[in-house]
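Test case, fold it:
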Amino acid sequence: MTTEPLFRDDAYLRETSARVIAAGPDGIVLDRTVLYATGGGQPGDSGRLVLADGSTLAVTEAVKGENGAILHRLAADASAPAPGATVTASVDWDRRHRLMRMHTALHLLCSLIPGAAVTGGAIGDGKGRLDFDLPEAPGKDTLNAGLAALIAADHPVTTEWIGEDELDANPGLVRTLSVKPPRGAGRVRLVRIGAGDPPVDLQPCGGTHVRSTGEIGRIAIGKVENKGRQNRRIALVLEA
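Below you'll find the predicted structure:
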């Protein structure tokens, strides 16, 4: 059972018709979906399923299942549609868009601290953080100014694919120590920010992002914390 992840090619697709291919206590598996499944530090989407009779089921979270399946989790007392049923799956767009803005902003933060490995991170609704292997972090004012400039420049955000052998030949593309690019499919998805050479940022990522940095909007450094001798935690918050 494999779910076609429509969000991978179009993060702005808000709904799709789909067929139920399995249903159980762990969730509903559809043949395709617009709901992102938890992974890479990004939370799974919430949303809803509309059945053929017009009734609605709330999806509390989308998570990864086995063999490429995406599980759409329902409330504990919900009655799942039977396999073969046709539904319309839609994503909670306002929440998803905030996650997209934050995820893209964290890529910009990463670009402002070149060469430092990312040892951890999290993306939340309106907030996020990255942990860097650094003896000292840049000051908040410096980071805020850098983020503001990159957002104002409205750099394009695009995706592309490379072979796993290309990634092996360019290990510097991988910034995160805690999350490794998925392997085994023969290719790896990259997110590129900026049209120049070199780009603002280029690294493996399977998450959802906005189309350009200007769409991130107002964002600021929340905290810069010491989490160990070589670990600096930098938090971001959306301001609007």
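
Only C-alpha atoms from now on, for both contacts and neighbour counts.
Noted.

Return the distance of the most far-flung residue of the chain relative to its centre relative to residue 84.
Relative to the centre of the chain, the most outlying C-alpha is that of residue 53, 32.7 Å out, by Cα atoms, centre = their mean. Using Cα to Cα, to the nearest Å, residue 53 is found at 14 Å from residue 84.

immediately after the longest helix along the chain, which helix or strand?
Counting by DSSP state H, the longest helix found in the chain is helix 93-111. The helix or strand immediately downstream of helix 93-111 is strand 118-123, counting by DSSP states H and E.

Report the next helix or strand after that following strand in sequence order.
strand 127-133.

Quick check: the residue farthest from the centre of the chain vs residue 156, distance?
Noted for residue 53: a distance of 42 Å to residue 156, by Cα to Cα.

do residue 119 as well
Applying Cα to Cα to residue 119 and residue 156 gives a distance of 26 Å.

try residue 215
To residue 156, residue 215 is 10 Å away according to Cα to Cα.

and if you look at residue 108?
From residue 108 over to residue 156 the distance is 12 Å, taken as Cα to Cα.

Could you do residue 239 as well?
According to Cα to Cα, residue 239 stands 22 Å off from residue 156.

go on, residue 170?
Residue 170 is 23 Å from residue 156, by Cα to Cα.

okay, the two: which has more neighbours?
Just comparing residue 170 and residue 156: by other Cα atoms under 10 Å the higher neighbour count belongs to residue 156, 18 against 10.

these two touch, right, the more buried one and residue 213?
Yes. Because the distance of 6.6 Å satisfies Cα atoms under 8 Å, residue 156 is recorded as touching residue 213.

next up, for comparison:
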Amino acid sequence: MTIELFREDAYLRECGATVLAAGTEGIVLDRTVFYPRGGGQPGDAGWLIRADGSRLAVTDTRRGESGILHLPEAGVPLPGTGERVTAVLDWERRHRHMRMHTCLHLLCSLIPAGVTGGAIRDGSGRLDFDLPGQSLDREALTTALNRIVAADHPVTSRWIDAAELDARPELVRTLSVQPPRGRGRVRLVEVAGVDLQPCGGTHVARTGEIGPVTVTRVENKGRNNRRVSVTLDTP
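Predicted structure coming up:
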């Protein structure tokens, strides 16, 4: 299986790796900095640089049975098993995902309700909340989010075992998706003094790094769901 370097350091932009397999379904490396699509966060894009200096574009990253799959652009020659490559992220895109993912944790802290869905895009994102019969103020949420961002709270992660999570069910905010429990462990992401919940995604180190944000829309999505959409104000 692929060693997931991004779990311990989301700021790694590249790494050397060995190709374990390559086929139409994707390229599997022994280690990677590429985050695979999951938890509402898109898979990373970037490049694999071969020994001769040629670049193979990676258009998406997903999980597969044999490891993390790096999806190559169509019609290019694939590397061979055992070949050494350098995996290089499209860092600016990834960093926007990290900023928005962290921003959505802040949004969770402001709305005390279960999360029924969510998605992160390049520079924007949204969460759906179980709030039957309740309304949300878009401008008040924007003000509150930017106050937390500007306070520059540290963001850290740690691992707990699954039994500890079972003993603290209030940590899980999502109603339809359970947090990943790989090898009996669960990763907690904490925004100091603001939010604590299980999450497998990538995040910035401090809230100030998110930059100014705007809640662009609050929508009713059915009788119970309220959808809150947010954008980053800076690239």
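
where along the second structure do the helices fall?
Along the second structure, counting by DSSP H, helices occupy 91-110, 138-150, 162-167.

Relative to residue 19 of the second structure, which of the ones you listed is closest?
Within these, the stretch nearest residue 19 of the second structure is helix 91-110; the backing value is 21.5 Å (Cα to Cα).

what does the closest one correspond to over in the first structure?
Helix 91-110 of the second structure corresponds to residues 93-112 of the first structure when matched by TM-score structural alignment.

Tell me which of the helices of the second structure lies nearest to residue 43 of the second structure.
helix 91-110 (8.9 Å).

residue contacts, the residue nearest the centre of the first structure?
Centroid-nearest residue in the first structure: residue 207, 2.9 Å away (criterion: Cα atoms, centre = their mean). Listed by Cα atoms under 8 Å, 6 or more residues apart in numbering, the contact set of residue 207 of the first structure reads 8, 36, 39, 40, 42, 103.

burial of the third one, as a residue count?
So the one you mean is residue 39 of the first structure. Number of residues near residue 39 of the first structure (other Cα under 10 Å) recorded here: 14.

which position in the second structure aligns with it?
In the second structure, the residue paired with residue 39 of the first structure is residue 38, using TM-score structural alignment.

thinking again about what came up before, just checking, what packs against the longest helix of the first structure?
strand 118-123, strand 127-133, helix 140-152, strand 201-204, strand 231-238 (3 or more Cα pairs under 8 Å, 6 or more residues apart in numbering; DSSP states H and E).

Format the ones you listed as JSON lines; extra columns: distance to residue 22 of the first structure and mean neighbour count.
Below are those laid out as JSON lines (distance: least, Cα to Cα, whole Å; neighbours: other Cα atoms under 10 Å):
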{"stretch": "strand 118-123", "distance to residue 22 of the first structure": "29", "mean neighbour count": "19"}
{"stretch": "strand 127-133", "distance to residue 22 of the first structure": "34", "mean neighbour count": "23"}
{"stretch": "helix 140-152", "distance to residue 22 of the first structure": "42", "mean neighbour count": "16"}
{"stretch": "strand 201-204", "distance to residue 22 of the first structure": "31", "mean neighbour count": "21"}
{"stretch": "strand 231-238", "distance to residue 22 of the first structure": "38", "mean neighbour count": "21"}
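
and those as a markdown table, adding distance to residue 59 of the first structure?
Converted to a markdown table, those look like this (distance: least, Cα to Cα, whole Å):
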| stretch | distance to residue 59 of the first structure |
| --- | --- |
| strand 118-123 | 20 |
| strand 127-133 | 22 |
| helix 140-152 | 33 |
| strand 201-204 | 28 |
| strand 231-238 | 25 |
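
and residue 92 of the first structure, which of those is closest to it?
Closest among these, using Cα to Cα: strand 118-123, at 16.3 Å.

what does the closest one rub up against?
Residues outside strand 118-123 of the first structure that contact it (Cα under 8 Å, 6+ apart) are 41-43, 99, 102-103, 128-133, 175-179, 231.

returning to what we had before: and the direction of the longest helix of the first structure versus that of strand 118-123, what angle?
If you take axes from the mean of the first three to the mean of the last three Cα atoms, to 10 degrees, helix 93-111 of the first structure sits at 160 degrees to strand 118-123.

from what I can see residue 140 of the first structure touches residue 221, true?
Yes. Counting by Cα under 8 Å, residue 221 is a contact partner of residue 140 of the first structure at 6.3 Å.

Could you count how many residues lie near the residue mapped onto residue 81 of the first structure from the second structure?
Mapped onto the second structure by TM-score structural alignment, residue 81 of the first structure lines up with residue 79. Neighbourhood size, residue 79 of the second structure [other Cα under 10 Å]: 19.

From what I see, residue 79 of the second structure and residue 20 are in contact.
No. Using Cα under 8 Å, residue 79 of the second structure makes no contact with residue 20, being 9.8 Å away.

contacting residues for residue 100 of the second structure?
120, 123, 124, 125, 210, 231, 232.

Stretch 94-103 of the first structure vs the second structure, mean deviation?
Superposing on the second structure and averaging over aligned pairs (mean Cα distance after the TM-score superposition for the first structure), stretch 94-103 of the first structure comes out at 0.4 Å.

who touches residue 225 of the first structure in this structure?
Listed by Cα under 8 Å, 6+ apart, the contact set of residue 225 of the first structure reads 232, 233, 234.

Could you find the counterpart of it in the second structure?
If you follow residue 225 of the first structure across to the second structure using TM-score structural alignment, you land on residue 219.

One more: residue 151 of the first structure?
Residue 151 of the first structure maps onto residue 149 in the second structure, by TM-score structural alignment.

try residue 191 of the first structure
So, by TM-score structural alignment, residue 191 of the first structure is matched to residue 189.

any idea how far the closest residue to its match other than its chain neighbours lies from residue 121 of the second structure?
In space, and not counting its chain neighbours, residue 189 of the second structure is closest to residue 157: 4.4 Å by Cα to Cα, 6 or more residues apart in numbering. According to Cα to Cα, residue 157 of the second structure stands 22 Å off from residue 121 of the second structure.

How about residue 74 of the second structure?
Applying Cα to Cα, the value for residue 74 of the second structure to residue 121 of the second structure is 23 Å.
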